[in-house]
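Chemist: have a look; sequence and predicted model below, questions after that.
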Amino acid sequence: MGVLITQDGTEIFYKDWGAKDAQPIVFHHGWPLSADDWDSQMLFFLGEGYRVIAHDRRGHGRSTQTDIGNEMNTYAADVAELAAALDLRNAIHVGHSTGGGEVAHYVARAEPGRVAKAVLIGAVPPVMVKSEANPGGLPKEVFDGLRAALAANRAQFYRDLPSGPFYGFNRAGTQVSQGVIDNWWRQGMMGGAKAHYDCIKAFSETDFTADLKLIEVPVLVMHGTDDQIVPIADSALLAHPLLKHGTLKTYDGFPHGMCTTHADVINPDLLAFFRI
């Protein structure tokens, strides 16, 4: 593990496992989690001979609990600084949820040679919030409700989300894992309330349409059809056509947190895309 100090003095915590001459995979976590959300993938791909890297976004996990810079331009700039500091080349960038937006924003601007491929999993692009230009989006009131719940009782809010829609544990017949719920809560409570509050605006209102159109590398878009957090109809199904070299793979009945609940399916599918 290590710590990058960015130009504005923010400390970005990151894990960097594996041979430094192996092809790097960089994992970008969702809101309000941390690099730990990728443990299953990190171990799997380390075992496949890759160099695996995951960072805690500013304001999240073990990184500085910033009160500024909690928006996509700065998130992507932090990734660019990390890629330069570690001299990452020919890297594969994998982003889940908010991390998918971060990947799109970074990859569209990355220095030549830095990125080989990208993956968006249950990702927020092209844009989540409802507007005249995006009539199928979620009303702004939904995100106002998230902010209100966070401000009122963040600890309880961070119990309710993983216990219910995030992993689909509110669906009949689903096997509930208390350990997964507790781990989500642990990661969320490590981060800063102000950064998490601001990040809701970043993941819901940022329009990634231009980013998706600019990306030149192959992109795999993966999404569960029962994603209750980022509905597939207003995300993956709209993002995929905007990509020059995009592949869409959907998963019937899988939830938003499918990288955790269905790692046995997701990891081999990622590996197959990486090896193409």
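Modeler: Looks like it arrived, so ask away. Numbers count the residues shown, from 1 in each chain.

Chemist: going by C-alpha atoms from here, please, whenever you check contacts or count neighbours.
Modeler: Fine.

Chemist: which strands and helices sit next to the helix or strand containing Gly145?
Modeler: Element membership of Gly145, judged by DSSP states H and E, is helix 140-163. Counting contacts by 3 or more Cα pairs under 8 Å, 6 or more residues apart in numbering; DSSP states H and E, helix 140-163 is packed against helix 178-190, helix 193-205.

Chemist: and Ala151, how far is that from Leu33?
Modeler: Distance from Ala151 to Leu33, counting by Cα to Cα, to the nearest Å: 17 Å.

Chemist: what about those two, which has more around it?
Modeler: Comparing Ala151 with Leu33 by other Cα atoms under 10 Å, the one with more neighbours is Leu33, at 26 against 15.

Chemist: return the residues in contact with the more buried one.
Modeler: Contacts of Leu33 were listed using Cα atoms under 8 Å, 6 or more residues apart in numbering, and they are 56, 60-61, 184, 187-188, 191.

Chemist: select from those residues the one having the most neighbours.
Modeler: Top of these by neighbour count (other Cα under 10 Å): His60, with 30 neighbours.

Chemist: ok, the residue lying closest to that one once chain neighbours are set aside to Trp185 distance?
Modeler: In space, and not counting its chain neighbours, His60 is closest to Gly191: 4.1 Å by Cα to Cα, 6 or more residues apart in numbering. Here Gly191 is placed at a distance of 10 Å from Trp185 (Cα to Cα).

Chemist: swap in Pro112?
Modeler: Taken as Cα to Cα, the span from Pro112 to Trp185 is 38 Å.

Chemist: look at the two and report which has more neighbours.
Modeler: Trp185 (23 against 10).

Chemist: residues in contact with that one?
Modeler: So Trp185 contacts 155, 158-159, 162 (Cα under 8 Å, 6+ apart).

Chemist: now with 10 Å?
Modeler: 32-33, 154-163, 179 (Cα atoms under 10 Å, 6 or more residues apart in numbering).

Chemist: then Ala77?
Modeler: Contacts of Ala77 by Cα under 10 Å, 6+ apart are 6-7, 69, 83, 102, 105-106, 109-110.

Chemist: tell me the one of the contacts of Leu33 nearest Lys117?
Modeler: Asp56 (21.0 Å; Cα to Cα).

Chemist: next up, a structure to set beside the first:
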Amino acid sequence: MGFVTTRDGTEIFYKDWGHGQPIVFSHGWPLSSDDWDPQLMYFLDHGFRVVAHDRRGHGRSAQVPDGHDMDHYADDLASVVTHLDLRDAIHVGHSTGGGEVIRFLARHGQDRAAKAVLISAVPPLMVRTDSNPGGVPKTVFDDFQTQTAHRRSSFFREVAAGPFYGFNREGATPDEAVIQNWWRQGMTGSAKAHYDGVVAFSQTDFTEDLKKVTLPVLVMHGDDDQVVPYANAGPRSAELLPNGTLKTYEGFPHGMITTQADVINADLLAFARG
């Protein structure tokens, strides 16, 4: 574990465990690298070097007031990759982290990367526009910002206990420890970073980025994702990627890397070794 200082002076926290081919994990909003614990331990046990960082304003990284946009997120990831001299890396991004991975590869090149994985990821574009009629209405994201600014603690609890893991579905059994861990990660970060981050994950158009990424990319998405709706995300990203493959998970929620970690990890391992 350590910190790297970016070009604009921001301290980014990272974990770097093990040896072998590196797998680099980029987390979702408003969490931290801790959200990848089930994957970090699994792939460490399977002989990989695992790396995960806390996005600026999240987790243990510096709570800077600015730079909460996809270009800075991508540049911060590049700082970690360069600092650790990672090569032949597999980049895995969940939710907002999927956007970060795609922007990083399109912006900084693919020379150090071998493959990529997008899990429940925000590309190509979340918000509804004239050219993206299947997107989510902007009023939904405006409300995310209002809730984050004025009642963040309660709002984060509601997201974790409800749509993020599908605990609001009939017959679901909420896992209190999982809910509290989500809340803990979120509240460790900066309200300003989370507020600005809503715009970053919802309004960034990754269409051209996806077209530029030519390495093999596995797109994994649950069809019961209530946070990043399936139809406008996973299938469309896979279509735009020159070498993309879509894997759909029936009934899986947005946070499937936690609640269905056994399934997701096995499929990630097969792709990594394939």
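Modeler: Thanks, I have it. All of these numbers come straight from a predicted model, not from anything done at the bench.

Chemist: hmm, Ile12 of the first structure is touching Asp56, no?
Modeler: Yes. Contact status for Ile12 of the first structure versus Asp56: in contact at 6.3 Å, counting by Cα atoms under 10 Å.

Chemist: mutual contacts of those two, please.
Modeler: Joint contacts of Ile12 of the first structure and Asp56 (Cα under 10 Å, 6+ apart) are 3, 62-64.

Chemist: JSON lines for those residues, including distance to Gly253 of the first structure?
Modeler: Formatted as JSON lines, those follow (distance: Cα to Cα, whole Å):
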{"residue": "Val3", "distance to Gly253 of the first structure": "38"}
{"residue": "Arg62", "distance to Gly253 of the first structure": "33"}
{"residue": "Ser63", "distance to Gly253 of the first structure": "34"}
{"residue": "Thr64", "distance to Gly253 of the first structure": "36"}
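
Chemist: top of those residues by neighbour count?
Modeler: Going by other Cα under 10 Å, Ser63 tops these with 23 neighbours.

Chemist: what's the counterpart of that residue in the second structure?
Modeler: With TM-score structural alignment as the criterion, Ser63 of the first structure lines up with Ser61 in the second structure.

Chemist: over to Gly173 of the first structure?
Modeler: Aligned partner of Gly173 of the first structure by TM-score structural alignment: Gly171.

Chemist: what are the ranges of the helices in the first structure?
Modeler: Along the first structure, the stretches classed as helices by DSSP state H are 39-47, 72-85, 98-107, 140-163, 178-190, 193-205, 209-214, 236-239, 258-261, 263-274.

Chemist: dump the residue contacts of the residue located most distally from the centre of the second structure.
Modeler: Largest separation from the mean C-alpha position in the second structure: Gly171, at 27.2 Å (Cα atoms, centre = their mean). Under the criterion of Cα under 10 Å, 6+ apart, Gly171 of the second structure has no contact partners.

Chemist: about what we covered before: for the contacts of Leu33 of the first structure, which one is nearest Phe45 of the first structure?
Modeler: Among those, and counting by Cα to Cα, the member closest to Phe45 of the first structure is Asp56, at 18.8 Å.

Chemist: got a list of what that closest one touches?
Modeler: Asp56 of the first structure touches 3, 11-15, 27-30, 32-37, 62-64, 191, counting by Cα under 10 Å, 6+ apart.

Chemist: with Gly95 of the first structure instead?
Modeler: 26-30, 101-104, 118-124, 221.

Chemist: inside strands: which ones of the residues you listed?
Modeler: The strands, defined by DSSP state E, take in 26-28, 118-121, 221 from the contacts of Gly95 of the first structure.

Chemist: for the residues you listed, give me CSV that also has neighbour count and distance to Asn134 of the first structure.
Modeler: Below are those laid out as CSV (neighbours: other Cα atoms under 10 Å; distance: Cα to Cα, whole Å):
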residue, neighbour count, distance to Asn134 of the first structure
Val26, 25, 30
Phe27, 26, 28
His28, 28, 25
Ala118, 25, 24
Val119, 25, 23
Leu120, 29, 20
Ile121, 27, 21
Val221, 24, 20
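
Chemist: grab the two from those that are most spread out in space.
Modeler: Val26 and Val221 (16.0 Å).

Chemist: ok, so what distance separates Leu46 of the first structure from Met189 of the first structure?
Modeler: Counting by Cα to Cα, the gap from Leu46 of the first structure to Met189 of the first structure is 28 Å.

Chemist: again with Val79 of the first structure
Modeler: 23 Å.

Chemist: with neighbour numbers in mind, choose between these two.
Modeler: Neighbours were counted for Val79 of the first structure and for Met189 using other Cα under 10 Å; Val79 has more, 23 against 18.

Chemist: tell me the contacts of the equivalent of the more buried one over in the second structure?
Modeler: Residue pairing (TM-score structural alignment): Val79 of the first structure is matched to Leu77 of the second structure. Counting by Cα under 10 Å, 6+ apart, Leu77 of the second structure touches 6, 12, 14, 24-26, 52-56, 71, 83, 100-101, 103-105, 108.

Chemist: would you mind finding the match for Arg87 of the second structure in the first structure?
Modeler: In the first structure, Arg87 of the second structure lands on Arg89 (TM-score structural alignment).

Chemist: my bad, Pro124 of the second structure
Modeler: Using TM-score structural alignment, Pro124 of the second structure pairs with Pro126 in the first structure.

Chemist: quick one: its match and Gly101 touch, right?
Modeler: Yes. Counting by Cα under 10 Å, Pro126 of the first structure touches Gly101, with 8.1 Å between them.

Chemist: and the two? Which one has more around it.
Modeler: Each of Pro126 of the first structure and Gly101 has its neighbours counted (other Cα under 10 Å); Gly101 has more, 32 against 26.

Chemist: list the residues that contact the aligned residue in the second structure for that one.
Modeler: Aligned counterpart of Gly101 of the first structure in the second structure: Gly99 (TM-score structural alignment). Contact analysis of Gly99 of the second structure by Cα under 10 Å, 6+ apart lists 26, 28, 70, 73-74, 93, 118, 121-125, 200-202, 204-206, 209-210.

Chemist: dump the contacts of Leu33 of the first structure into CSV; add distance to Ile232 of the first structure as well.
Modeler: Below are these laid out as CSV (distance: Cα to Cα, whole Å):
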residue, distance to Ile232 of the first structure
Asp56, 26
His60, 26
Gly61, 27
Trp184, 22
Gln187, 25
Gly188, 24
Gly191, 27
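
Chemist: cool, thanks, signing off.
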